[in-house]
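J.: need a 3D model of the sequence below.
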Amino acid sequence: MTENQAAAQPGPHAGTADADAVAARFAQLFGTLAGAIEQVVRGKREKVELALICLLSEGHLLVEDVPGVGKTTLARAISVSVDAEWTRIQFTPDLLPSDITGVSIFNQGGNAFEFHPGPIFANLVVADEINRGSPKTQSALLEVMEERRVTVEGAPHPVPRPFMVIATQNPVDMDGTYPLPEAQLDRFLMRISMGYPDHGSEVAVLAGAPTGATLDQMGPVAAREDVARMVEFAERLHVAPPLYDYVVRLVAATREHPELRLGASPRASLALLRAARVRAAAAGRSFLVPEDVKALAVPVIAHRLIVTPEAELRGRTGGDVVGEVLAGVPTPQAAPAAGVP
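T.: Here you go, the predicted structure:
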């Protein structure tokens, strides 16, 4: 077993020292992955780490921003950094659902229909400009993003694991686009915006353009088995009972907020807890603290909320509401490490 593969898992009865050691190896491999991606996506360490948290939470990522800030580059860099099968789907208005899921074709030799899988059958799927696909085509992703399988002509076909959809969209250019419905947005564990690079990073990109690291020069730094072990370890990370209560109270507070037409669903609670566990492991801890939850609340919850028209006219956003909720819900004070097995 390699050192990366050992980012793995203590046995079911492992003690605190074993869990801490595995968490340290988890953090080391997480940092190696982030560093490799940052060689291509410069000056965006926070966004890179959020994307990796999403991957290791077995969630899906929506990257939303204006053209030219590295949305697709980030998605492809994550795909290349993990030694796993990946595909890219360019969404256009004439893309059909079968172009994504695959089709059944009659085999005259065998006198039967054979299923030919589409590009969705990969570990990492880059859905480029997803909002340019028609609603019918977008709906082809609903089942696979939630249940990790595709049903064609009544027969289920599971996708490989780990499985992640990394979708990009441009929120400014609305011509020829179809807004993602709430059911689709809710299936994305996280939404992030890249933002423009700072001055120094943009100068470094220009200076290193002819010779700097490129996607073609990147190589995998983790195998799919490493990712699977990291996912499994994060799933078993200790969570103190007050933190379960804290996550539920945060999400429930959005459902009662006067500036929202739609609050977050229970799926948001599960997503926030999964992501917080990965953040804790990435920090080298074998237990959660409230800061893990607070740091991820906006990217995990904000895109699931619908602001009232009156609040929208005042410039309010889902992120603003999540910030208010974080300030209003008391933070638990219990020591999370006390109950670590």
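J.: going forward, measure contacts and count neighbours with C-alpha atoms only.
T.: OK.
J.: now the strands for this structure?
T.: Secondary structure of the chain, counting by DSSP state E: strands at 61-64, 82-83, 86-90, 102-107, 112-117, 124-128, 149-152, 155-158, 164-169, 190-192, 222-223, 260-262, 306-307.
J.: was I right about Arg88 contacting Ala127?
T.: Yes: the pair Arg88 / Ala127 is scored as a contact, 6.1 Å apart, by C-alpha atoms under 8 Å.
J.: thinking again about what came up before, the strands of the chain: which one's closest to Leu326?
T.: Nearest to Leu326 among those is strand 260-262 (15.4 Å), distances taken as C-alpha to C-alpha.
J.: go through the closest one and flag the buried ones.
T.: 260, 262 (16 or more other C-alpha atoms under 10 Å).
J.: who does it touch, helix- and strand-wise?
T.: The contact analysis (3 or more C-alpha pairs under 8 Å, 6 or more residues apart in numbering; DSSP states H and E) places strand 260-262 against strand 306-307.
J.: still on that earlier bit, tabulate the strands of the chain (a markdown table), appending distance to Thr137.
T.: Below are the strands of the chain laid out as a markdown table (distance: least, C-alpha to C-alpha, whole Å):
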| stretch | distance to Thr137 |
| --- | --- |
| strand 61-64 | 17 |
| strand 82-83 | 28 |
| strand 86-90 | 12 |
| strand 102-107 | 12 |
| strand 112-117 | 16 |
| strand 124-128 | 12 |
| strand 149-152 | 13 |
| strand 155-158 | 18 |
| strand 164-169 | 14 |
| strand 190-192 | 20 |
| strand 222-223 | 31 |
| strand 260-262 | 25 |
| strand 306-307 | 23 |
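J.: closest one to Lys47 among those strands?
T.: Comparing the strands of the chain under C-alpha to C-alpha, the one sitting nearest is strand 190-192, at 7.2 Å.
J.: now show me the structure for the sequence below, then we'll compare the two:
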Amino acid sequence: MKLGKISLLCVAIAAAPFVNADRTRIIGHVAHGVNTYNGGVIADFSEVAPLAGILADPSIEVGYFIEGASASGVITPETSRSELIATTTDFIDFFNPNNNVDPALVNQPIGAIGSNAFTFNSVLDRAVPDSFPEQAFERPVPYRVNDANEFPTVADWETASGLMTIDSHDDGTSTVRVTIRNGFPEAVYTFWDLGQYDPLTADESVYVVPLGGIPNAAISDENGCVTKEFDVAYDLARACEVGATSCSNLIAGFYHWDGQLYGAAPTGNFADVPTGIVGSIHMFFNITGTNLQEPATQFKRPRIHGCFNPKRKFFKKY
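T.: Down below sits the predicted model:
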């Protein structure tokens, strides 16, 4: 029996794919936008993506709420962490050059933005969901789930931490695992690969694609934890070098505070709801850049992928 079990085990190991995978481990950075935290750049991509202006300058997607102002405040180290996170148009010039965003959506606490509801006529026609009711509604209306953080502060935003691992396989594919802890509870997150076509050439151009294909979404648990595995049809850890067809610069963990998805784009740019209005990068994973900042939050022990179950044990280990 023992020999039989050993033989079966050997067969199983021999048949298992991707045994010789190389692993890359990346700690995430909580972010206030694309490659920015506290008004500064998180990582330098100039050596691998010199023409990518989107990565060179702080591209702010969330600010803090200033009552009565036309624009939200820029979060810096001096900002009070008790301020409410708010929408911003700082990043609109890149994604929405026509700048047709409704001013009423700017400098709003993110819980005030709302979501499309039944019978809406345009993507800008939004209902702000009620809080989870203490008593049953007589008439059903859109409402947020019980654990949702409707109006988070800067401090709430900055509790998140993340881990990403990339297993690069011999056939050119990769398996990517992402865990975010202490994010927003019962929230919609999507994951995006931002990189370069034809890197380090005159034809270099930026791409943003859903990580692992569509759907690239996950919902965090009541503790704000989300963990997800992606099978990627290319090696996410491939080098940015001359002669490469493409390379990945970063993975973005994008928080949709309107609770909606927009297909193969993070936001509804086509309908004048760009990034910064209905969602933002919350967790930034630097693949090919040089870190200029240490992560504001560390991925604490146990440093493995997974979320706590009710017995305080992890249900996934990688």
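J.: list the TM-score for the superposed pair.
T.: The TM-score (TM-score structural alignment, normalised by the length of structure 2) is 0.25; 145 aligned residues with a C-alpha RMSD of 6.8 Å.
J.: in terms of neighbours, single out the busier of Arg88 and Ala127 of structure 1.
T.: In this view Arg88 of structure 1 and Ala127 are compared by other C-alpha atoms under 10 Å, and Ala127 has more residues nearby, 23 against 20.
J.: burial measure for the closest residue to that one other than its chain neighbours, as a count.
T.: Distances taken as C-alpha to C-alpha, 6 or more residues apart in numbering put Ala167 closest to Ala127 of structure 1, at 4.4 Å, once the chain neighbours are dropped. Using other C-alpha under 10 Å, Ala167 of structure 1 has 25 neighbouring residues.
J.: and if you look at Ala15 of structure 2?
T.: For Ala15 of structure 2, using other C-alpha under 10 Å, the count is 10.
J.: where's Asn249 of structure 2 relative to Trp157 of structure 2, distance?
T.: Distance of Asn249 of structure 2 to Trp157 of structure 2, computed by C-alpha to C-alpha, to the nearest Å: 23 Å.
J.: ok, those two, which is more surrounded?
T.: Comparing Asn249 of structure 2 with Trp157 by neighbour count (other C-alpha under 10 Å), the higher total belongs to Asn249, at 25 against 19.
J.: tell me which element that one falls in.
T.: Asn249 of structure 2 belongs to strand 246-256 when assigned by DSSP states H and E.
J.: now for that strand, which elements pack on it?
T.: strand 188-197, strand 279-286.
J.: which of these sits closest to Val41 of structure 2?
T.: Across these, Val41 of structure 2 has its closest neighbour in strand 279-286 (11.6 Å, C-alpha to C-alpha).
J.: just want the angle from the closest one to strand 246-256.
T.: In terms of direction (axes from the mean of the first three to the mean of the last three C-alpha atoms, to 10 degrees), strand 279-286 of structure 2 departs from strand 246-256 by 140 degrees.
J.: flag every buried residue along the biggest helix by length in structure 1.
T.: Assignment by DSSP state H gives helix 16-38 as the longest helix of structure 1. Buried residues in helix 16-38 of structure 1, defined by neighbour count with 16+ other C-alpha under 10 Å: 16, 19-31, 33-38.
J.: okay, now Ala12 of structure 2: neighbour count?
T.: Burial measure for Ala12 of structure 2: 11 neighbouring residues, criterion other C-alpha under 10 Å.
J.: can you tell me the helix or strand for it?
T.: Using DSSP H and E, Ala12 of structure 2 falls within helix 2-15.
J.: tell me the helix or strand right after that helix.
T.: Sequence-wise, the next helix or strand downstream of helix 2-15 of structure 2 (DSSP H and E) is strand 22-27.
J.: so which other helices or strands are in contact with that following strand?
T.: Packed on strand 22-27 of structure 2, when contacts are counted by 3+ C-alpha pairs under 8 Å, 6+ apart, are strand 161-168, strand 279-286.
J.: tell me which of the ones you listed sits most buried.
T.: Compared across these, strand 279-286 shows the largest average neighbour count, a mean of 28 (mean count of other C-alpha atoms under 10 Å).
J.: list the contacts of Ala34 of structure 1.
T.: Counting by C-alpha atoms under 8 Å, 6 or more residues apart in numbering, Ala34 of structure 1 touches 45, 48-49, 52.
J.: taking the residues you listed, tell me the two that lie furthest apart.
T.: Of all pairs in these, the most separated under C-alpha to C-alpha is Arg45 and Leu52 at 10.6 Å.
J.: the two: which has the busier surroundings?
T.: Legend: neighbour count by other C-alpha under 10 Å for Arg45 of structure 1 and Leu52, higher for Leu52 (24 against 14).
J.: what's near enough to touch the more buried one?
T.: So Leu52 of structure 1 contacts 30, 34, 78 (C-alpha under 8 Å, 6+ apart).
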